[in-house]
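A.B. asks: Task: produce atomic coordinates for the following.
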Amino acid sequence: MWFITVKLFIIFLLVGCFSVEAVQGSYTIERFADASNQLSIDAVIDRKGHFSSIDTKTKFNKGETVWVKISNGAEDKQLVAITSPIEGHVKMYRVVAGSVVDYMIASPNIGYTSIEQSILPHQLLRDGGRQAEVYIQVHAKYNGMLSLSVMSENEYREVLSQRLFILGASSGVHYFIAFFVLLMALGQSRKGLGSLAAYFVCISVQSGVYNGANSLLFPNDLVGYFATFHSQIFLLSLIFAILFLYHFMVEKRADGQHTKLVSASIWFIAALAVLIAPLNAQNSLVFHVLASLICCVLYAIVLKSQYAEHKDEVLVLILTWLPIFTLKASIFVNQFGIYIPVDESLLSHLLITLHVVMLACYLYWHDKNKKRRLMFYATHDKDTGAPNRYMLQQSLEALDKGTKPHTLLLFRPLVLQTIRLNMGWNYANAHLKKLLAKVGAQLDTYGNVVIAEDLKSHSSIYRLDDSLFAVVLIGKFELSQVEQFVCILSASFEEGIDFGGDLLVDQLEIGVASNPIHASSADSLIQCAMQAMAAKPVGTNKWQLFDFGNSIVSQRRIKIASALKVAIERGQLSLYLQPQLHLKSGRVYGAEALLRWHHPEMGVIPPSEFIPIAESSGIIYELTEWVIESGLKQQSELVKLLPSHTLSLNISGRDVGRKELTVQLIELINHYELTPSQIVLEVTESATVENETMLFDSLTDYRSVGIKVAIDDFGTGYSSLAYLSQLGFDKLKVDKRFVMDLESSKTNQTICKATCDMAHSLGSIVVAEGVESEGSYRQLQSFDCDIGQGYFISRPLPFEDYKVWLQRMTDVEDVIHYLTS
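C.D. replies: Have a look, this model is predicted:
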């Protein structure tokens, strides 16, 4: 399409520009240069001897007045026409017998009186039946060439008709394209198209000033206005050209530095447009050249920066600007006396028309490519170019329709997030793209992998999200085949990534599911593979095959997560209280509140199952708030039975640093008028290690209120003595695995005694959980353990049963005897 457009316009240009030639005949053309620029027409007529003979073309210099006289001796040559555009003052006089009988101003600075004179200025060589001479006065702003043609009226009509056709057709093309682009800009709300439409209008008006095409479309007053401000219109066209570049190639692609260059260029050219008004006659060409150079330099900088990534678009855009560059170059070389033997007005208009048409073609090509890219990125990942989840779905559905057995292999590189954090997103994408290409080549070598739109033996790695990828294996499911593919993937990803001389070794999570063994539809197959990937591989396996048992567990987790929120709202949860005793005195110390959930359909669900689900699903915060509110409400009733009663509440590690928790505790303690020191918050040892900084700040907040904090399940984590000393916990709860077989295990006896001694030296109270026998009870007494709880003392009790137990225990004197009886 580009070649056809260029060829047609070149032929059109050659035919039009070289068709107007002066016909040699019995006429004379003479030239006289007025160095003083002050001679009148009468004075020039009197100086006939100062004229020198010339042909139909004569040069003129900037600021110099040139007089040209045309005399005709033939009857058939009745007029002389100016065929070249001149910016300056041009007057044509008709002289008979030494007297001026008619004159006209043929200058582009004002509107013309008729369309004929605007398109092809002329003056008659006869006045009635008498012979006449024509004098032409030229006082131009720049160096140039005056081209004349002496012809008959019929010849003039033919040339005028040709010009009218060319200018009318090309002007129609200009404004039609501008109008169409403007409609697109308004319909699509695209500023770039609006800038391009405005640019088309400006250069069309600018061109029409010199070749008279404006008189075909606009009234005389408007034509004169355009002629007066044509320099400003030219500079305005450059501003719109820069805005077009900005919206198409800078706004969403280049960095901020280019945006600043665009802004500076626009403001500079706008300033030139303001300054050019008072200096129009003398310096407009200088301003035009300066503004054009700025525009060209800006285009060069931007296009060079975009060349590597958008090579085709840059080359096409350069091609569209070649006609304008050629036109401006021809005007520039004219100033050095180098002239091209063509009709300059038609040449400029046809080059501008070619430029407009090529820009319109570029716009079509750009939008088509944009649509093609959008369609591509609708089915492919933008960063790597890999087919996306939609393409995977299409591929699997195509295989389903063809009843072809296939296996889906999902994998997730674990080190990808580390690369992004340490090396940046772009580096990670570049590395990933290179790695996927390498893996794809290896899979091609091994074969038997398929892409949705091409059922040949070609590998494709699908990208489902930022870190999840998929490969489809065609054929019946075989463990050996899967193992070989896993080996290929693992070998490629586990080679490592260089990071400052260190090697980051990657690992993969891989899940496998097969159709029709595990699923019969595309959605189900993807779901099964993801469930398999989420499960832990067994033994030394690097991958996990889908297991229906894991699926049942996963479905139960989902059901529990959805039911847990309803359980909080509908009161299905309850707190059971497990009593705690002072081991030495046997007096009741308090109780630990334990959360219980009895679901109407699933039955009793243990905390060990629903607490991790609550943490992963984000419901843990609501759950903790419910536990604290219910627990403190019960404590307000228990202190009426036992004023020294202490209540211990378990909180999740995720709640440790929540400021809202502290606020809630303060509000409830004040509401129920409780003593803060009789409230103990128990946090697991692993949670304290994971949130050291956060926990230290939280402990300070709790201590300022008066609330106690205990480490739960002590001995199962990795905390050090220095760490415990720094944080200063009020209580240490020895995990029940060290207490339950205390009588028979020398190791556990040593651990418990050492823990008691250490805690007391740190100023903490020791609580032993899992006291199951009288022997364990007495053994802990001998270790000076402070508090005990367990089935030997009491099972966890519902609130009402606990109140009965508490009332009974306040009257007991020999606790051991009571518990063993």
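A.B. asks: From here on, just use CA atoms for contacts and neighbour counts.
C.D. replies: Will do.
A.B. asks: start to end distance for stretch 240-257?
C.D. replies: By CA to CA, to the nearest Å, the extent of stretch 240-257 from end to end equals 20 Å.
A.B. asks: sec struct for the spatially closest residue to Asp786 that is not a sequence neighbour, please.
C.D. replies: Across the structure, with CA to CA, 6 or more residues apart in numbering as the measure, the residue nearest Asp786 apart from its sequence neighbours is Val766 (5.4 Å). Assigned state for Val766: strand (three-state reduction, DSSP: H, G, I helix; E, B strand; the rest coil).
A.B. asks: correct me, but Val766 touches Cys785?
C.D. replies: Yes. Counting by CA atoms under 8 Å, Cys785 is a contact partner of Val766 at 5.7 Å.
A.B. asks: Give me the common contacts of those two.
C.D. replies: Cys756 (CA atoms under 8 Å, 6 or more residues apart in numbering).
A.B. asks: tally of neighbours for Leu235?
C.D. replies: Taking other CA atoms under 10 Å as the neighbour definition, Leu235 ends up with a count of 25.
A.B. asks: all helices for the stretch 51-200 of the chain, in order.
C.D. replies: If you assign secondary structure with DSSP state H, counting those that start in this stretch, the helices in the stretch 51-200 of the chain sit at 115-119, 153-188, 191-211.
A.B. asks: Let me see the contact set for the nearest residue to Phe469 once chain neighbours are set aside.
C.D. replies: Of all residues not flanking Phe469 in the chain, Arg463 sits nearest, at 4.5 Å (CA to CA, 6+ apart). For Arg463, the residues meeting the contact criterion (CA under 8 Å, 6+ apart) are Asp381, Ala386, Pro387, Asn388, Arg389, Phe469, Ala470.
A.B. asks: Could you also give me the structure for this second sequence? I'd like to compare it with the first:
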Amino acid sequence: MPINIKRTIQFLLIIVSIIVTVFAVNIHNGQQAINKNTVNSTDLVKEKFNIHYIDDSDNPLSLSQINKLPSGMYADASKKLHSPDSLVFSVWYRVNLKGGVNPLSSAFSVTVDNPTLDSITFYLLEKGAVVQTKRVGDTTFSKNNLDYVVPQMNIYDGFQRDQSIYIHIETNGASASPIIIELIEDSQLRSSAQLMLIGCFIGVVLIMIIYNYIMFKGIGDPSYFNYIGYIAFAGFTISLINGFSFYVFPFEVARWFNNHLMITHFIGLIFALKFAISFLRFDKIKPWFVNIGMMASKVILVFAFSALYFTEATLTPVYFAAVLFVYVYVISLMSMVLSSRLMWVRYYLLSWLPLFVGVGIGIAAFNGGVPYNFLTRNAALLGVLAEICIMSIALMDRFRANEVDRDYRTKHDPVTGLPNKAALEPVIKKLVSGKKSFTLVLVEIPEANNLIPSLGVELSNQFYIELFNNIENYADGLTSIYEFEQNIENKTYHTARVSNSCFALIFVGDLSDEALSYNFLAIQEAVSTLITLNGAAISVSCNAGVVSYPNDSLEKENLITLAFQAMLGRNKNEQCWVRYEQHKSENVKKRFELAGELQTAIDNDDLELFHQPQINLKTGVVQGSELLLRWNHSDLGYVSPERIIDIAEETGTIHHLTEWVITQGLSQHAKLYRLGFEHTISINLSSKDLTDNGLIAHILTTVAEYVIPPKTIVFELTESATTNDPEMAKSVITELHQQGYKIAIDDFGTGYSNLDYLSQLPFDMLKIDRSFMNLAMSKRNNMITEMTIALGRRLGVSVVAEGVETHEVAEILNNFYCPVAQGYLYAKPMAFIDYMRWLQKKPKQHE
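C.D. replies: The predicted structure follows:
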């Protein structure tokens, strides 16, 4: 689902406003409780009561034994807070009036301000006899849920000298336990503020879960899911610690969670770790380091399951060790990405501060390090709440940054950083809507399709970066050239990379051909500048198509296409740039229309294969035939094979066409073979066919289908086809030859033959081009033909002379010991039916 950034930010601001408002109310109430406590309860604690304690963890004592102990065996809580040696402990507190003070007549409460304790038993004694008992704690059922949040006993009849209060605490896994004595009204205010703060916290957690769930469903970013897990378990853990779970769950369920509190601690830690990994995702983070974090989360999950069997006291040291590891790991993550200077990374770092400060103040308050009051007692909760809010803002800023980055990536080339076609099109529309004249220049680098990819990805990217830096240096000095908007690195560019092999420039204003030639000469010089890679100097060329708006065309939506058409329509003898002309564009359109009709003709079997016989000059027997393509177009009539192949190669239809020729040709060959004509059939392959990964598979499948001996099939390739991509050609030819097929080098002598390279190819036949067959008139061609035949004889390959039309030429070839010839002297190319009839009149070849 799409995410509206503006609305999401507004929603976040509303959430923050609610948080701030509720914070203000609760802090005000908490501060009010503190102020009253300072005036009344603090005075009672300091001036009227003694609070002493004795730890009986190693030697359990009963109430009667405790009551008989002399005062000297107790420790004074006002001077030293109780600090248990382990998380499993038992302690007795004794509360009585100080000597010389008047009895207390007001109602008051005694609170053990630690709701995580397992068992708290209050005893009110008068003259040594128990007159009131109350037992609370997270293992004891109470009808009043407030007892789980604020464990306390209320004394409504005042307090006399002969009275004393004993508090017995037994627990497994809790920390120190502050004792608060205050007036009933102060206690009620404190309890209300505590409940409101916890309720506010849970409410904010729920809002954040809903908000981040919406973001997760809309974006699918795992960071949001991990953050939901983290804040959900953080909120649940804090609600358990503060006894709030007893308001939500039945007693048995809440007690079970409290007895297995470490489960939520560990799972929350897992989500915190996974969130850090997914949130701080950068290329700078090594995969092995991420794997360490993911492995650690699995180990922590094992500890979480072990909490089902081990006590809180046993697992607490393990938990703190895991927390220490996570802190060190996350700090290491942050150190890797802080150099990015992204705001959301800083928000993430900032969110840790209130968490550390809050937890530190909370621990210090429970252990006497800082004054104990409402704010310091809830510092950890407030710290987590602040951390959640700041982190949500960090997630929002990260989402905004990702949207900006995504938009940037859609409009810029990932290798060079240049604007791409998606960025170029709005610029053209902007200039058109502003009614400005401009010229679009689309430049192609031919070597980008063949030479550059052979360098490999890394070197190719390096080449393009240096190439476009050179172009930018030249373009920066050209007048009237359009300057694209700055990118995220505050760089400006004049060049847009439209595709892997094409880039574009825009010149604003009317540009004469003379000015365009001057500018393009500068671009040519930039493109042809030598670039050194791994010690090798590389230089490339370029040609361009140009269209001016509105002088050349008013088709404002298709200017890039028109420039491309102008470039395609360039003749080889023209200058390197060509201005768009409508009639040339129409010729290009006709070629594409013809390509579509060719595809339809292939699908409907509207093409034909003609056979031209190949004759053994010594015996006069038919040795084989070459397949020649024919297309009788419904409107254009006869379309030459050269034009068919040219269009098919240009539009990418060549693979489909070749597959059709192979299928139809081998089908006809199979019929001839079954009739006893066991000669060869020659099929021409294009240079483009050598890049078709499915070519060999199609050949093998078709041959197997028609059960034809591979040795009777000859595949012909021109010299140019073998030299355009030598390695690919060699691979395909070798594979075909190993499968038993014969290979012929067609039109031999017409290209720039690399005899060293050809000698490495496993070919079986050389075909002399028809252009050399004026043997009676050209001594030069006579000599070339004789040498070629002699070369074939020495290489052990057959030689076929094409285009033989006279007996005189046939006689000369026979004198040169040329084995095979084809041409009009013997037969013109014939349709399959006619060829079958012609064959039946000829003598068959005898083995």
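A.B. asks: After superposing, what score do the chains get?
C.D. replies: After superposition, the two chains reach a TM-score of 0.82 (TM-score structural alignment, normalised by the length of the first structure), with 795 aligned residues with a CA RMSD of 4.4 Å.
A.B. asks: Mind putting the helices of the stretch 51-200 of the first structure into JSON lines with mean neighbour count and distance to Gly571 of the first structure?
C.D. replies: Output for the helices of the stretch 51-200 of the first structure, formatted as JSON lines (neighbours: other CA atoms under 10 Å; distance: least, CA to CA, whole Å):
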{"stretch": "helix 115-119", "mean neighbour count": "20", "distance to Gly571 of the first structure": "92"}
{"stretch": "helix 153-188", "mean neighbour count": "17", "distance to Gly571 of the first structure": "55"}
{"stretch": "helix 191-211", "mean neighbour count": "24", "distance to Gly571 of the first structure": "59"}
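A.B. asks: Relative to Ala567 of the first structure, which of those is closest?
C.D. replies: helix 153-188 (51.2 Å; CA to CA).
A.B. asks: residues near the counterpart of Ala264 of the first structure in the second structure, how many?
C.D. replies: Across the two structures, Ala264 of the first structure finds its equivalent in Met295 of the second structure, going by TM-score structural alignment. When neighbours are defined as other CA under 10 Å, Met295 of the second structure has 12 of them.
A.B. asks: before we move on, what about Thr479 of the second structure?
C.D. replies: Applying other CA under 10 Å, we find 11 residues neighbouring Thr479 of the second structure.
A.B. asks: just Thr445 of the first structure next, same as before
C.D. replies: Around Thr445 of the first structure there are 12 other residues, counting by other CA under 10 Å.
A.B. asks: what's the answer for Glu75 of the first structure, then?
C.D. replies: The local packing of Glu75 of the first structure (other CA under 10 Å) involves 11 other residues.
A.B. asks: got the contact list for it?
C.D. replies: Taking CA under 8 Å, 6+ apart, we find Glu75 of the first structure in contact with no residue.
A.B. asks: Then Asn220 of the first structure?
C.D. replies: With CA under 8 Å, 6+ apart as the criterion, the residues that contact Asn220 of the first structure are Gly111, Tyr112, Thr113.
A.B. asks: So the first one is in contact with Ala227, correct?
C.D. replies: Yes. Under the criterion of CA under 8 Å, Gly111 of the first structure lies in contact with Ala227, with a separation of 7.1 Å.
A.B. asks: Quick one: map Val302 of the first structure onto the second structure.
C.D. replies: In the second structure, Val302 of the first structure lands on Leu333 (TM-score structural alignment).
A.B. asks: repeat for Glu625 of the first structure
C.D. replies: Glu625 of the first structure is assigned Ile662 in the second structure as its aligned equivalent, the criterion being TM-score structural alignment.
A.B. asks: Quick check: its match vs Glu597 of the second structure, distance?
C.D. replies: From Ile662 of the second structure over to Glu597 of the second structure the distance is 20 Å, taken as CA to CA.
A.B. asks: what's the counterpart of Lys91 of the first structure in the second structure?
C.D. replies: In the second structure, the residue equivalent to Lys91 of the first structure is Thr121, according to TM-score structural alignment.
A.B. asks: Once you drop chain neighbours, what's closest to that match?
C.D. replies: Taking CA to CA, 6+ apart as the measure, Thr121 of the second structure lies nearest to Arg135, with 4.2 Å between them; neighbours along the chain are not counted.
A.B. asks: one step back: close enough to count as contact, the match of Lys91 of the first structure and Thr133?
C.D. replies: Yes. The criterion here is CA under 8 Å, and Thr121 of the second structure meets it with Thr133 at 7.2 Å.
A.B. asks: For the stretch 401-550 of the first structure, which segments are assigned as helices?
C.D. replies: If you assign secondary structure with DSSP H, counting those that start in this stretch, the helices in the stretch 401-550 of the first structure sit at 416-423, 425-446, 479-493, 522-534, 548-570.
A.B. asks: now for the last one, which elements pack on it?
C.D. replies: Right, helix 548-570 of the first structure. Counting contacts by 3 or more CA pairs under 8 Å, 6 or more residues apart in numbering; DSSP states H and E, the secondary-structure elements packed against helix 548-570 of the first structure are helix 522-534, helix 607-617, helix 620-641.
A.B. asks: which one of those is the most hemmed in?
C.D. replies: Among these, ranked by average contacts under mean count of other CA atoms under 10 Å, first place goes to helix 522-534 (a mean of 21).
A.B. asks: that older thread, which of the helices of the stretch 401-550 of the first structure sits closest to Ser195 of the first structure?
C.D. replies: For those, the distance to Ser195 of the first structure is smallest for helix 425-446, at 32.7 Å, taking CA to CA.
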